[in-house]
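**Q** build me a model from this:
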Amino acid sequence: MHIGNVEVECQQGDIAGQLGIDAVVNAANAQLRSGGGVAGALHRAAGPGLAEECRPLAPINPGQAVITSGHELPNPYVIHTLGPVYGVDEPAEDLLAACYRNSLQRAEEQGLRSVAFPAISTGAFGYPLEPAIRVAVDTVLREAPSLEYVRRVRFVLHDAGLRDQFERILTEMAQRR
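**A** Here you go, the predicted structure:
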């Protein structure tokens, strides 16, 4: 789907295996360390250099985004953002939107053409799926017309059901614009 000059797509797959994408987004923890889920997958695939580069950038706050090189990933960059813990970090919706908005801003600052996002905060941080998807899609749709460099935004989802849910909500929200 095209929103202005930006192609927005949903794909089932592994966030650590996104060929042809300039930056993948890490659903990070505050200390930017390896962990479970997306952070663990990216740190394992990137190798120890990623943890070393992240160390002086930590801690980050919910909604904040920082950028590092991709090390051994197939992507030149990793954008790390800390999603809100649902029911703890408030206002959760604003903080989650800031994750997507600030990640796109880091990509713009580097002149990147493509960014791949996971479903931020929906795993261990407990953000309910449908509201999280709506925040993600709404933020990307709002930001897309003002992006100067980014031309592709990909949502990378770990299973087909989640991908289908993202696609349905993306189509629904784009048609309302």
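**Q** make it CA atoms for all contacts and neighbour counts henceforth
**A** Noted.
**Q** have a look at the chain and report its longest helix.
**A** Assignment by DSSP state H gives helix 92-109 as the longest helix of the chain.
**Q** look up how far residue 133 lies from the nearest residue to residue 128 once chain neighbours are set aside.
**A** Closest residue to residue 128 apart from its sequence neighbours, by CA to CA, 6 or more residues apart in numbering: residue 122 at 6.4 Å. According to CA to CA, to the nearest Å, residue 122 and residue 133 sit 9 Å apart.
**Q** can you check residue 105 too?
**A** Following CA to CA, the distance that separates residue 105 from residue 133 is 20 Å.
**Q** quick one: which of those two has more around it?
**A** Counting neighbours by other CA atoms under 10 Å for residue 105 and for residue 133 shows that residue 133 has the greater number, 22 against 18.
**Q** tell me who's in contact with the residue nearest the centre of the chain.
**A** Centroid-nearest residue in the chain, with CA atoms, centre = their mean: residue 117, separated by 3.0 Å. Applying CA atoms under 8 Å, 6 or more residues apart in numbering to residue 117 gives the contacts 15, 24, 25, 26, 153, 154, 155, 156.
**Q** Proceed likewise with the subsequent sequence, for comparison:
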Amino acid sequence: MRFEVLVGNIVKQLDVEAVVNSANANLRLGSGVAGAIHTAAGPRLEEFCKPFAPLELGSALITPGFDLPNKWVIHVRSAHYINNAEPERYMSFAILSALRVAQQNSIKSIALPAIGTGMFKFPALLASRITARALHLFSGNSSPIELVRICVPSEEMRAQYQSALELETGLIDEQQIST
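**A** Predicted coordinates for the structure are as follows:
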């Protein structure tokens, strides 16, 4: 499994099979990543999600990508850093759940946002460490996943995620992308 970290828009990752949505409980158009993914996927995504709401903390759900260039959207629900008990635990569960869903669906490449760092108020450094730890735990599994790309909004955050991955796993792609 190869890891990349880049400054970029999650809905512009044309070369990955699935994008991960940092979803709200109701799996609806929201702000941040959920808003960008739902807007790019079109109204059929929200309609498709309705019967699956509410999404439990730490859980994942796979749906078609509809109007996205990606075949799949994997929706995960992380905890709110301030408002939920054990937020670190649920963020880890959410990332591992997304990876398991990708594995179960034979997905070879996924793009993750900086889960929890927007509306859910996770400090970026903590989120990067939780993400790196979860990826390291999962990377020992036999999995069809070949590429996990983490898309972040700033160069500062890219450096934090890259450093966390290097410290935790040593499994960072040497040719980092920054767009």
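**Q** which one is residue 24 of the second structure nearest to, not counting chain neighbours?
**A** Distances taken as CA to CA, 6+ apart place residue 77 nearest to residue 24 of the second structure, at 6.2 Å, with adjacent residues excluded.
**Q** all helices of the second structure, in order?
**A** Assigned by DSSP H, the helices in the second structure fall at 32-41, 43-49, 87-104, 124-139, 155-168.
**Q** among those helices, which is nearest residue 65 of the second structure?
**A** Judged by CA to CA, the one of the helices of the second structure that comes nearest to residue 65 of the second structure is helix 32-41, at 6.0 Å.
**Q** where does that closest one end up in the first structure?
**A** Using TM-score structural alignment, helix 32-41 of the second structure lines up with residues 37-46 of the first structure.
**Q** what's in contact with the matching stretch?
**A** Counting by CA under 8 Å, 6+ apart, 15-16, 26-29, 33-34, 50-51, 70-73, 118, 123 sit against stretch 37-46 of the first structure.
**Q** what does the residue nearest to the centre of the first structure align to in the second structure?
**A** Under the alignment (TM-score structural alignment), residue 117 of the first structure pairs with residue 112 of the second structure.
**Q** which neighbours do residue 122 and residue 133 of the first structure have in common?
**A** Both residue 122 of the first structure and residue 133 lack any common contact, where contact means CA under 8 Å, 6+ apart.
**Q** tell me the contacts of the aligned residue in the second structure for residue 107 of the first structure?
**A** Taking TM-score structural alignment, residue 107 of the first structure has residue 102 as its aligned residue in the second structure. When contacts are counted by CA under 8 Å, 6+ apart, residue 102 of the second structure touches 18, 74, 108, 110, 145.
**Q** wait, what's in contact with the fourth one?
**A** To tie it back to what came earlier, the one meant is residue 110 of the second structure. Residue 110 of the second structure makes contacts with 16, 17, 18, 19, 20, 102, 145, 147, 148, 149, as judged by CA under 8 Å, 6+ apart.
**Q** mind checking how far residue 108 of the second structure is from residue 122 of the second structure?
**A** Here the distance between residue 108 of the second structure and residue 122 of the second structure works out to 28 Å (CA to CA).
**Q** skipping adjacent residues, who's closest to residue 74 of the first structure in space?
**A** Nearest one to residue 74 of the first structure, counting by CA to CA, 6+ apart, is residue 19 at 5.8 Å.
**Q** could you do residue 54 of the first structure as well?
**A** Spatially, and ignoring its direct neighbours in sequence, residue 54 of the first structure is nearest to residue 32 (5.9 Å; CA to CA, 6+ apart).
**Q** so how far is residue 176 of the first structure from the one you found?
**A** From residue 32 of the first structure to residue 176 of the first structure the distance is 37 Å (CA to CA).
**Q** equivalent analysis for residue 62 of the first structure, please.
**A** In this view, residue 62 of the first structure and residue 176 of the first structure are 29 Å apart by CA to CA.
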